[in-house]
Each structure stands twice: as structure tokens, then as C-alpha cells.
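Visitor: Got a sequence here, can you build the structure:
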Amino acid sequence: MTTHDAGTESAPLVTTSSGRVRGTVRDGIERFLGIPYADAPLGPLRFALPAPPSAWAGERDATSAGPTAPQNPYGGALARILPTVIIPGEEFLNLNIATPADRGTGLLPVMVWFHGGSLQHGSNALAGYDGGAFARDGIVFVAPNYRLGAEGFSVLDGAPLNLGLADQLAALRWVRAEISRFGGDPKRVTVFGQSAGGNTISALLAHPEAPELFGRAIIQSGPLTALPRAKAGKITALMAKDLGIPATRAAFMNVSSAELLAAQARATAGSTPITGGTGYSLALDPELVPANPQDALEAGAGAGIELLIGTTTDEARLWLVPTGLVMKLNRLHLAVARRKVGISAAAVRLFTRNRPNSVTGEILGALATDKLLRVPVNQVADARLARGASTHVYEFSWPSPVEYLRAAHAVELGFVFDDLASGDSIGLAGADAPQSLATAMHKAWVDFAVSGDPGWQAWTAERPVKMFDGDANPVVAAPRDDERRAILGDTKEAL
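Guide: Alright, predicted model coming up:
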């Protein structure tokens, strides 16, 4: 229950199991920022599973964003369009809450946001993730930080795997235990996340504890993958070699976060999800990720959890266009890439015919988008349909004019959060993005969290996809199905 100082609306106070937190209220929305959901993962807790938060005496100031997980800012061309906020401090396993000040008598639906960033960037302190529009519309919004990069996803002898994912589970357990104090219903929780945040949600869906922690999930442009320990550990091995130490918890404990970040920057230089290189991934792990998430979902994991899932039309352009790489890739690069990931020459011919005015780099980007994201979405939706599970599929296709991004990876974020005026959104979508599209997309996310129905038909054999194009936003049956079949190796449509 929230209380306020006498004579003021500026200081809501909530008592949690760890102590009291003092927030702010503005325009009918209460915000509580930087609340620890686990102890600081330092000292003996570094490279260890998250521990419950320590209690504090008195009132904790929750009026400004808490520390962020150690990370490097985006570099190169991406730094122009993808923001980074770095706030130093130890208690970076914290979460932010935005909740309506006038909550009535019943508990409200909860939405928990896990940010993206290739498992090495991002935080809840980004302006675009404020969540005020969700609270305005009757949602209790929660945004946790989690460990990133070497601190969260190293593969070390003597340390648990996927510590960042373990942090997310700890945050969800905190929500289950505490969110009713902020007006949220722990029995009506929707998790949602984009990119790496969607990737982790795909793994959370398959976790046996998932049905106790959330009933609905939204995956935005999230790879449905995890790698075997040896492959996931390549970046850890490279960093260990760079630092001249073994890849063990004991050795990494003696290296500062700053030194790890410097080694990480050297190890990941020039890498992208499209062109390859060294990066972080979920690791197959008997404890947290016992199977590849896509395989687990197709086998029935998470079938009792309602799912909204989708992609953007031009995912790969985020990495190919601002960098200029799209004009540097040639037919040799395309041939090598398609063989590496198992795409047929017939599929390449089909994609090329369907895009007569595109350069080779754009063809490669379209193939990568389908192979890595769109086709797996269809496969999971098909498998869930066979099991009677509810799935809604969308595609964001509005073309951003910024740096020729079009409907690139992450462009949809400002629309989902209905916050086109934030600098984060303007950097991706420009200053004149259509408010009508933000209204429609944000409403679909809220409606899904409230009722499980975002406003269009659930997945059927006709393959209905909601196209958020900024115009009519139509539902299209089986869009570009010839290309989907070609990626899967059904070449009769590609010949």
C-alpha cells in the first residue's frame, strides 16, 4: 500500500520486505527507481547466483535511477542512433517501477520489461524505457537491470552459467513477492523484451518455474537460440588469453570490471549479429537453459503461456546501413554467408528477384532477417498451434527515414512505449514519426497484457500476421510465404 506525506503529492512511500522506498508522483504516475531486487554482485557474490537483497533501515531514496550494469557504450556508427546511459555504483541489480497513482481498489496487470543490447549493452535508465505510458493506461510497469557481458554471460570454470538470466529470474521472483505493494497483481504478469531481452524471454518460457512467474510473454525481434558451452565460451576464452589468465572464476574475480570491459571491447571489435564475429550468447546449461529455446518451445515448453511474437521487416539494416557495410558486401560475401548458415542458392535467386533494385548487401540482410528471426517465429507459432497454445504474430514494417534504416531492428521501440518524443526514439525513428502508429502498437501491447488479445486473430493455418505499417496496419495472411519456404529448403517456389 502506498502512503504519502501529509499535504504533498510528491513523495509516495511503499514498504517492501527489505525496507521502505520513497518515490515521486507526477501527472498521475508514481515512480520508484533503483530498488534492489538482489544484493550487489560484487566481492564473494561476483560470478555467483544472485542473492536476496539485504534489508535497509529507514527510507530508501527511490527518486532517481540506480546504478547500471558495467558496460561499454556502443561504438562507431551505432553510437549515433543507439543511446547508452552509464551510472556507476554497486547495487546495479535494481528495478524501476511506474504505477498509476490512482489505482482504485483492485490489483492491476503487470508488465516486466527486459531490455536488449546483445547481452552487453542497455539498462533501465534509458529515457525510452521510462514506462510512463503503460502506467497511464492502467499497467504496473517494471524494468529490471541484469548483469551484462563478462559479468553476466562468461563461461568460467567454477561459476554458474547465464548469470544475467538468473538475475532476470530473481527479478521476477521479487515481482511475485512484492509487486502487490505497488498495486500490481502477481497473478497477471506479462514479460516482454526486445532483441537480447527477447532472447532471454525465450529461455524463460522454457523454465519450469515460468508458469508461476508470468502468464503472458512478448518477444520482439529476439533470437530463439542458445549455444553449446564451448561455442558460447569463445569470447570468454579470447578475453582470458588477452588478459593472460585462465578462464576460471577465481582468475576473473581478480580482474576489475574496467579491465574486463577493455578486454571485451578488444574481443568484440568489428563483430555484428549479421556479419559474425565474437559476441555473447546464452549457453546451454542443465540448470537454466537445458535445451535450445526454439527446440524447447517447439516441443511444448511454455504452451500454457500466451505469446505475442514478431520481428521488424528490415532487421539487419541496423548493422548494415549506418555503418556503410551494405555497400561493401559483394556476391562472394553473400555466397560464403549463405553456405555458412545453410541457405540454398535457389533461395538467394528468389530473394534477389523479389528485390530488383536492391544491392547485394540488402539481399544478404533480407536473407539474414528471415533465417535468424522471421522463419523461427513462424516455426514456433506453427508448433504451438499444433498444441493448442495461443500465439499472436506481428511484423513492424513502417520505414524510418533516419539513415535509411527503414523498419530496422529496434525502430519499433518508441512506438511500443508510446514515447516518440524521447531522444531515444527520435534517434531511430526521427522527429516526425506517426503518433497514430504508436497509439495502435502500444494499445495492442497493453490489450495483450490485460486480456491476451492484442486485437487481431491468433495464429492459425492461414498464418495471420499483423503488419504495423503506419497506414492501415492490416492483418496479412502468410506474408512473403514463398521466401519462408525457400529458407526452409522448399525450393519449388524459388526455381
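Visitor: rest of the way, CA atoms for contacts and neighbours
Guide: Noted.
Visitor: give me the number of residues near residue 250?
Guide: Residues lying near residue 250 (other CA atoms under 10 Å) number 15.
Visitor: Show the contacting residues for it.
Guide: By CA atoms under 8 Å, 6 or more residues apart in numbering, residue 250 lies in contact with residue 158.
Visitor: what do you get for residue 245?
Guide: Residue 245 touches 251, 252, counting by CA under 8 Å, 6+ apart.
Visitor: That one is in what secondary structure piece?
Guide: According to DSSP states H and E, residue 245 maps onto no helix or strand at all.
Visitor: Quick one: end-to-end distance for stretch 302-309.
Guide: 13 Å (CA to CA, to the nearest Å).
Visitor: Show me the helices in the stretch 201-350 of the chain, by range?
Guide: All helices of the stretch 201-350 of the chain, identified by DSSP state H, counting those that start in this stretch, fall at 210-213, 229-232, 234-243, 249-253, 257-268, 293-298, 317-320, 331-341, 345-353.
Visitor: Which of these has the highest mean neighbour count?
Guide: Highest mean neighbour count among the helices of the stretch 201-350 of the chain (mean count of other CA atoms under 10 Å): helix 317-320, with a mean of 24.
Visitor: want to put them side by side, so please do this one too:
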Amino acid sequence: MDDLTRREFFRRTAFGILPALALPRLVYASFPSTSTDIEVETAFGKLLGSRTEGVNIFKGVPYAGSVSGERRFLTPAPLKPWTGVRKVKRLGHPSIQAPNQTYGINEPDPAEDCLTLNIWTPANDNKKRPVMVYSHGGGYTHGSAGSVAQDGANLARMYDVVVVATNHRLGLLGYLYLDEIAGDEYAGSGNRGVQDIAIALKWVNENISAFGGDPNNVMIFGESGGGLKTSCLYAMPEAAPYFHKASIESGPGVMMKTADVAAETTELLLKQLGIARNDWRKLLKLPPSVLLDAQEQLQKMGDLSQIAGFHGIGAAGKGGFGPVVDGVVLPTHPFDPVAPSLSKEKPLLVGWNEDEFIFFAMFSGDTEAFQLTEEKLHQRIESILGDKARLVVDTYREAYPKATPTQLFIAIRSILIMGLGSITIAERKTQQEGAPAYLYNFGYKSDLKVPGTDYEFGSMHAMDIPFKFHNIDNVLDKTGHRSSGMAGNRPERFAASNNMCQLWTSFARKSIPSAKGQPAWPPYNLSTRPLMRIDTQCSVIYDRYKTVLKMWREILN
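Guide: All right, here's what the predicted structure looks like:
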């Protein structure tokens, strides 16, 4: 392949991220259990959920009104109170998206009106439990709150927390920037997707006491696209009053899209649809399927660049849809040039999985990546970094002398797409001298093999999801037997999951992550740079990436 410019490297690095952030399609199944009805009173009316295996579950709970028809691209209509008892035992509609990108059991089809949430709680007993509000992955275009891997029942039951997950607008329905052509009513339209989550947080603040949760102790967290959304929420004035700590997982959103790039994307969309600028209101009448098709065409033909490396992966470029630094909903980049002042006193977890890139190579069908020769390694790194490739490979070879060419390739690509941005966030949060930041690597290795190879999943992208929700033993394999899905079959996976769940729920409870029998996790600092490696036995590693980080700063800054 030809030598690429730095801009083209960023474009190609990100191109593989946008369509691939959803979880792989696994064969999930529910298992028989006895359930009883459970009723709760909210500010809007009574809800009827179910109590199953020691957890009260409420699915498809509305947190805002319509976002379709004349409300498209606007803030949601107010949620209207109802009379009687509203049954909430089925997942809500995911946002409009391409087929087969959600992973819930008996999940309805995507729909434009999608603003619902799911709640898992040990009891509706007015006890003040920590509340953990999760934003799903899938970039800004795919996914839902219903994925089995992120089901909150086990986390609520085993660790005495309240878990909430939201559906919110995705793609151009959530992120089409109309501020410059549609008037004041549409100010902030480029951030409706993350604004929906902020509105859900307000609902949580006003109602979660009835579910045994503490509205004054709310943690927001999310993986991949959910990490990017969490990065934005951390910097949003509208969200600030309603959460108290955060975790950004394999989705370091240091920077987001600028308004000028967002405006160019809007012009491209109008051109794609044959709509004149002053006729933009025609967008309100088009079927969602037409808009979705136009969105996908733009993603194929447009500049899908994201700013990678030290700037994270959040800034979807021209032709893509994602949050916009608009000065309204999102006043600044989340972590550039500094961490947001409005969250200075809110503790933060941030990190990534050791082998992130295995996921992206696997789902792009790149089996060659798992059997590289030294020559092929050099060719691939040269194709993305040009004349810097030899320095990069030599530095990594010195740092990891026993690694195979494939292992070096995965290490290089993984830190580029997730690691450098995560470290930058930890550094800039620490430089504020406010609440602490905690940096981590998820390191447990799944023994499942990449199809068509003898290479294991390792700690690939999305591998942490079932571990932090303790959902590592809840799927059926192709023969109909109960299996662990991505987590693999090693019995020690349960210990790794318990460690991660303890670290996350203790952070939610008291803002200090800890796990029984594991080392104390020091806050990040700019001297010793401690990092917690999460596995069956966790370990604190100081300045883990010292050698390679110095090199990356020299060639990317």
C-alpha cells in the first residue's frame, strides 16, 4: 500500500471503528425463572415491572416524550403523566439504525420514538443505593439498552446497586447539525443524542429514589461509543447536576466534531437528498428509512476521519454523525485542551483493553493480521505511518522483545485507537488538581479463537462488557448448550469478572475503586503514573507505557 499522510492515517484508523462498535452477533437465550409483579409509583404514574431471581426489573420505561414528526431534531416533547398502571416488562424500541445491530431478547424493531430506559434494582425499598447509568456502545449509529451482555440484573443482585440503561437517538436523527440553517428552535440539534441521555439523567434524579437508588450518588459509564458519549456528558452543563462520577471505557473522547465540519456534513446530506438549503424542513417529512439510507451513503462516500492518537476517537469527520462542539449543548471539547472545569470535583475512571484491535481485525475479515511475518508487520505499519514505521517497530521490539509480529501489530494499533487518548484524559484530569482519575487496562484473556485462525480473542475490544456486568455465563452456543459467549471457557473468568464488578461498584458507592484480595488502586499522578491491570489477579503497574509513550509523543504531537 502507498505511504499515507497523517490525515489519511487518522481517516483509515477511524473508518474501521465507526461501523464495528456494536457487539458481535451471539445466540442469546433467556432461562426459565419464576417472576412476580412489582409496582412502583413515579412522578408520572404507576409502573408495573417484575421481580425475578431477587431483582426488580423495569424495561421500556419512558423518560421523555415524542421525537418524531414535527419534534424530529428538536428536544423531546415533555413526558405526559398517565392514569392507571403502565406495564413495563418489555424492552423499548431502539433508535433507528441498520438491521441486526441490537442484541436484546424479544427486542422490538427500531423506531423513531425511542426514549426509554431499563432499570434493575435489588428492591424498591427507599434504600439509598449507588446508581450506575450506562450508555451503550455502537459508536453514534448502532446499539441499544437491551443487549444481553450489558443486562444489569446480576450487577444489581450481587453488588447491591441500581443499574439504569438508556435508549437515545442515534445517527443523523441524533446528531444532524441544523443550527446554522433552521433557527433558534433547533439550536443544539447536533447533540440531541447525548442531550437525550442528559434528560434521562434528570429523570433518574427525580425518580430513582422510588427504585431504591440515591439520586445524590449517580455514576455514568459506558464502553466504546458509550465511552465517547460519557466523555461528552462529562463536559455538558445540562448533564452536570445529575451525576457525580464517571467511567470512560475504551472510548476516549478527547475531542468532538467542530461546528464547521458538522455544517459541511449537513450540506452533503441536503445534496444527497436533493433538498435546497432553504427547504430543509422537507427533512421532517421524509420516512426514517430514507434518512437512514442517506446516512449510510454519506458514511461510505464522505470523509469519515476521526482524530486518533492523543486526541481520542470521538471527532467523527465530514460525512459522519456524532456530537458537535456547538457552544450550546457541548460548549467545549470534552478534554481538549484541558479537562472540563464543571466536572473538576467528579472522580473519573478511564482505560482500555490490552488487545483492542483483535476485534476490529476479526470483524473486517483480516485473518492475515493474525499470522504476520516481520516483513508484513513493517509493511503494515509503514502503510499507516510512512517513514516513522521503522522507529515505531524498533521501539516496540525493544519494549517487547519476546512478542511475535502479530502481537506487536495488535499492541501498536490498540494503543493508537484507544490507549493514547485514555492516557491523555487521565493526565488532563490529574492536571486539574481536583477529584482523582484512575487509569486501567483490562487484561483478562479469552481462550476463544478468531474464526479461521488459531489466535485467541485475548482482551479484545468489547471483551470487558460481560465482565463488568457479570454476564459471562448466560448464552447458548450453536449446539444449544449454555456457554460464556465472548468470555471463553476458562473457569478463572469468574474471578476476573468479580474483580471488575467490585472495582466498578465500589467506585460507584464511595468514589474509590477497590476489590477484596486485590491491591489498592492509586489515583493517577504525573510522576509514577500508576495503572491497574484487571485480571484474575489484579496488579498495579507504574509508568507501564513509558518507552512507547515517549516515542508516540515525538512522532504524533
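Visitor: Got a TM-score for the pair?
Guide: TM-score for the superposed chains, counting by TM-score structural alignment, normalised by the length of the first structure: 0.86, backed by 475 aligned residues with a CA RMSD of 3.2 Å.
Visitor: quick one on the thing from earlier: how about a markdown table for the helices of the stretch 201-350 of the first structure, with distance to residue 481 of the first structure added?
Guide: As requested, the helices of the stretch 201-350 of the first structure are exported to a markdown table (distance: least, CA to CA, whole Å):
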| stretch | distance to residue 481 of the first structure |
| --- | --- |
| helix 210-213 | 32 |
| helix 229-232 | 32 |
| helix 234-243 | 36 |
| helix 249-253 | 47 |
| helix 257-268 | 35 |
| helix 293-298 | 20 |
| helix 317-320 | 21 |
| helix 331-341 | 19 |
| helix 345-353 | 12 |
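Visitor: Ok, which of these comes nearest residue 452 of the first structure?
Guide: helix 210-213 (15.0 Å; CA to CA).
Visitor: Report the mean deviation for that closest one after fitting onto the second structure.
Guide: Taken over the aligned residues, the distance from helix 210-213 of the first structure to the second structure averages 2.7 Å (mean CA distance after the TM-score superposition for the first structure).
Visitor: which residues are contacting that helix?
Guide: 172, 173, 176, 186, 187, 189, 204, 302, 304, 305.
Visitor: corresponding residue for the second one in the second structure?
Guide: Under the alignment defined by TM-score structural alignment, residue 173 of the first structure is paired with residue 202 of the second structure.
Visitor: ok, how many other residues are close to its match?
Guide: 20.
Visitor: How about residue 328 of the first structure?
Guide: 12.
Visitor: And the contacts of stretch 44-58 of the second structure?
Guide: Contacts of stretch 44-58 of the second structure (CA under 8 Å, 6+ apart): 33-41, 59, 79-89, 118-124, 153, 156-157.
Visitor: The same query, at a cut-off of 6 Å, please.
Guide: 35-40, 81-82, 85-89, 118-122, 157 (CA atoms under 6 Å, 6 or more residues apart in numbering).
Visitor: Which members of those residues are positioned in helices?
Guide: residue 157 (DSSP state H).
Visitor: Just the buried ones from the contacts of stretch 44-58 of the second structure?
Guide: Neighbour counting by 16 or more other CA atoms under 10 Å classes 38, 39, 87, 88, 89, 118, 119, 120, 121, 122, 157 among the contacts of stretch 44-58 of the second structure as buried.
Visitor: which one among the residues you listed gets closest to residue 177 of the second structure?
Guide: Closest approach between those and residue 177 of the second structure, by CA to CA: residue 118, at 28.6 Å.
Visitor: Mind telling me what that closest one corresponds to in the first structure?
Guide: Match for residue 118 of the second structure (TM-score structural alignment): residue 96.
Visitor: Give the burial count for the residue lying closest to its match once chain neighbours are set aside, as a bare number.
Guide: Nearest residue to residue 96 of the first structure, sequence neighbours excluded (CA to CA, 6 or more residues apart in numbering): residue 33, at 4.3 Å. The criterion is other CA under 10 Å. On that basis, residue 33 of the first structure has 26 neighbouring residues.
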